[in-house]
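Trainee: make a model of this:
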Amino acid sequence: MNDRAHAKSSAPQVWLPIPAEEIGGLPDSLDYRFWNGEEDFPADPAAVEFYVVPYMQPAETTARPLSRMARLRVVQTLSAGVDHVTPYLPQLPPGVRLCNARGVHEASTAELALTLVLASLRGVPDFVRGQDAEEWRPAFYPALADRTVLIVGYGSIGAAIEDRLTPFECDVVRVARTARDTPRGPVHGLSELPELLAAADVVILSTPLTDATRGLAGADFLSRLKDGALLVNVARGQVVDTKALLAELETGRIRAALDVTDPEPLPAGHPLWHAPGVLISPHVGGPTSAFFPRAKRLLRSQLRRFAAGEPLDNVVTTT
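Mentor: Here you go, the predicted model:
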């Protein structure tokens, strides 16, 4: 083995779901291997020190090498949520940093949230059905202007959603895990949510899935919504109690626009498909043309920091 090959083989190994040459600008001091969830591993997982989790692959696929990664130091997701990784953290050595993709999905997810709000309020699904049936279906629809929009989960994605709501002349109310003040106004704590729901015309869920938010939009939450309210979920399907949501939807009292569902993918024959007042998109908040430039920028920055021994961004937890 020549000196250069030996140096490369002894360099910290990084598994990437995007070929290193497509990212560009990565440190030469690291050994890059491409793996996007294929059956065969590109090398022995025991040598991996920095693992970038394949995007939009099943959790059981992306977790498959984790228990064998004895030298692992960093797990980097390309999603804002890390709930698909956290169940496997006990398999990892101590000191592994789990980092999320804050900064990658804000634009795409916020765009979709606004799209779902406008499409639902202005009756776009019915227009599409009318076009398919060659029927002209005029009606009077609610506008977003003058409405109160409650954003539940006011992190970077929630703030990006407010950015896009600002020109629409609506009032925005913000809720996060803990209360705080921002230049735009107060962020209410999650404990205040029950009192805030009744005034909301639109409720947008953009919260991470945690023990505190699992089933958050349950029967009590939904019963507090005013008649005609619209629930939009761009968070995780399990933030909403599907059974409770179906019960409310069947009355026609509220409507929903869901980019995520529980279960997911939503199977054929599930009652959510045909529940009244529901618009469903197939978990497409993140995968747009905006994804790759931002994902590559994040990986370039994180790997430069890792190679230099500098603190990483977006650290969610350490094992």
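Trainee: rest of the way, CA atoms for contacts and neighbours
Mentor: Will do.
Trainee: show me where this structure has its helices.
Mentor: Applying DSSP state H to the chain gives helices spanning 3-10, 20-23, 59-62, 106-121, 124-132, 156-165, 193-197, 219-223, 242-251, 291-308.
Trainee: which residues does the fourth one contact?
Mentor: With Cα atoms under 8 Å, 6 or more residues apart in numbering as the contact definition, helix 106-121 has outside contacts at 125, 141-144, 156-158, 160-161, 164-165, 202, 204, 230, 232-234, 256-258, 279, 284-288, 290-291.
Trainee: let's see this one next, to set against the first:
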Amino acid sequence: MTAETPDVWLPFPAEEIDGLPASFRYRHWDGEETFPADPADCVFYVAPYMKSEAVTLRPLAAMPRLRVVQTLTAGVDAFVGAPGGLAGLPPGVRLCNARGVHEASTAELALTLTLASLRGIPGMVRGQDREEWRGGFYDALADKSVLIIGYGAIGAAIEDRLAPFECERVARVARTARTTAHGPVHALADLPRLLPAADVVILSTPLTDGTRGLVDAGFLGRMKDGALLVNVARGPVVDTGSLVRELETGRLRAALDVTDPEPLPSGHPLWHAPGVLITPHVGGSSSAFAPRAKRLVARQLRRFADGEPVENTVLITE
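Mentor: Take a look at the predicted model:
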């Protein structure tokens, strides 16, 4: 390697990733305080996974040669929504997401949260802790109407996994209307008409200016009595105060893998609101993550080394 060999920053040791091209010098950095090398030599930055925005964004301002930012998350709000974000980077830098990495794992959790909430599993676990036999009738997913809001790759994967559960109806909503192999996708503007018919509402939408606070008091008020809200998207998609108020009446239930704020602080009223199940943002952090993430990184770097367009480009700096 010569001094002109460009650097690639990886959150995994390079020796753990098969198929990396030999045309780069690989630097392992997973958010540590000390950088592994001069950021000015980096042309391809794979951002650390499950680190704070401050950590993830910290080296960007010192990377004038950067050409690609590859996230290991499905959403890219840490880059485009945080102060600074991609601002100040040279033109032509491509921001790529991790499409193909998280769909299966996140869809699994969406179904887990839905089934656990409907069948009363949290109460049964508490009953087991107290040696209480909590029999009775509980809701099934069968014959329910499900509304998926956010019909990208994760939303489609959720619908695929709903198929065996004999739902009465699955409706799909995205930013704009379109037709898919599964059926029509409605626009966000159709939500007031669709919400009152849904027994289960699953959020899998990206966090954008258009979806921040989407689930507000008006949205929740249109949901039918006894309906279940499942959030595997981002916490700020839901107005937490409005949700807590609805939960405290007992009219709605919720199953949340993400919250706002996050992590949810001790003493927050959402922890103990009636009818809520909370998991600590683990939709993507399963055994499926590392092998899929490493395959994506190797594939992207081979394309970059060969001068081919990288995949999953969300935006390009101007």
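Trainee: pull out the buried members of the contacts of helix 106-121 of the first structure.
Mentor: 125, 144, 156-158, 160-161, 165, 202, 204, 230, 232-234, 256-258, 279, 285-286, 291 (16 or more other Cα atoms under 10 Å).
Trainee: what span of the first structure is stretch 182-198 of the second structure aligned with?
Mentor: Using TM-score structural alignment, stretch 182-198 of the second structure corresponds to residues 184-200 of the first structure.
Trainee: what residues of the matching stretch count as buried?
Mentor: 187-190, 193, 196-200.
Trainee: skipping adjacent residues, who's closest to the equivalent of residue 285 of the second structure over in the first structure in space?
Mentor: Here residue 285 of the second structure is matched to residue 287 in the first structure, going by TM-score structural alignment. In space, and not counting its chain neighbours, residue 287 of the first structure is closest to residue 108: 7.5 Å by Cα to Cα, 6 or more residues apart in numbering.
Trainee: before we move on, the earlier item: will you turn the helices of the first structure into TSV that also has distance to residue 173 of the first structure?
Mentor: What follows is the helices of the first structure, written out as TSV (distance: least, Cα to Cα, whole Å):
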stretch	distance to residue 173 of the first structure
helix 3-10	53
helix 20-23	38
helix 59-62	34
helix 106-121	15
helix 124-132	25
helix 156-165	9
helix 193-197	8
helix 219-223	16
helix 242-251	22
helix 291-308	28
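Trainee: for residue 174 of the first structure, which of those helices is the nearest?
Mentor: With Cα to Cα, the closest approach to residue 174 of the first structure among those belongs to helix 156-165: 8.2 Å.
Trainee: okay, now residue 241 of the first structure: neighbour count?
Mentor: The tally of other residues near residue 241 of the first structure (other Cα atoms under 10 Å) stands at 19.
Trainee: isn't it right up against residue 221?
Mentor: No - assessed by Cα atoms under 8 Å, residue 241 of the first structure is found out of contact with residue 221, at 9.8 Å.
Trainee: and the match of stretch 182-198 of the second structure, how far apart are its ends?
Mentor: Taking Cα to Cα, to the nearest Å as the measure, stretch 184-200 of the first structure stretches 18 Å from start to finish.
Trainee: do the same with stretch 230-239 of the first structure
Mentor: Counting by Cα to Cα, you get 16 Å between the two ends of stretch 230-239 of the first structure.
Trainee: what stretch of the second structure does that stretch fall on?
Mentor: So stretch 230-239 of the first structure is aligned with residues 228-237, judged by TM-score structural alignment.
Trainee: from residue 34 of the first structure, how far off is the match of residue 285 of the second structure?
Mentor: From residue 287 of the first structure to residue 34 of the first structure the distance is 20 Å (Cα to Cα).
Trainee: equivalent analysis for residue 17 of the first structure, please.
Mentor: Note on residue 17 of the first structure: its distance to residue 34 of the first structure, by Cα to Cα, is 6 Å.
Trainee: next: residue 241 of the first structure.
Mentor: To residue 34 of the first structure, residue 241 of the first structure is 38 Å away according to Cα to Cα.
Trainee: how about the strands in the stretch 151-300 of the second structure?
Mentor: According to DSSP state E, counting those that start in this stretch, the stretch 151-300 of the second structure carries its strands in the segments 169-174, 178-180, 183-187, 200-203, 228-231, 253-256, 276-278.
Trainee: what does the third one rub up against?
Mentor: With Cα under 8 Å, 6+ apart as the contact definition, strand 183-187 of the second structure has outside contacts at 151, 171-179.
Trainee: make CSV from those and add distance to residue 61 of the second structure to it.
Mentor: Converted to CSV, the contacts of strand 183-187 of the second structure look like this (distance: Cα to Cα, whole Å):
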residue, distance to residue 61 of the second structure
151, 34
171, 43
172, 39
173, 37
174, 34
175, 32
176, 34
177, 38
178, 39
179, 41
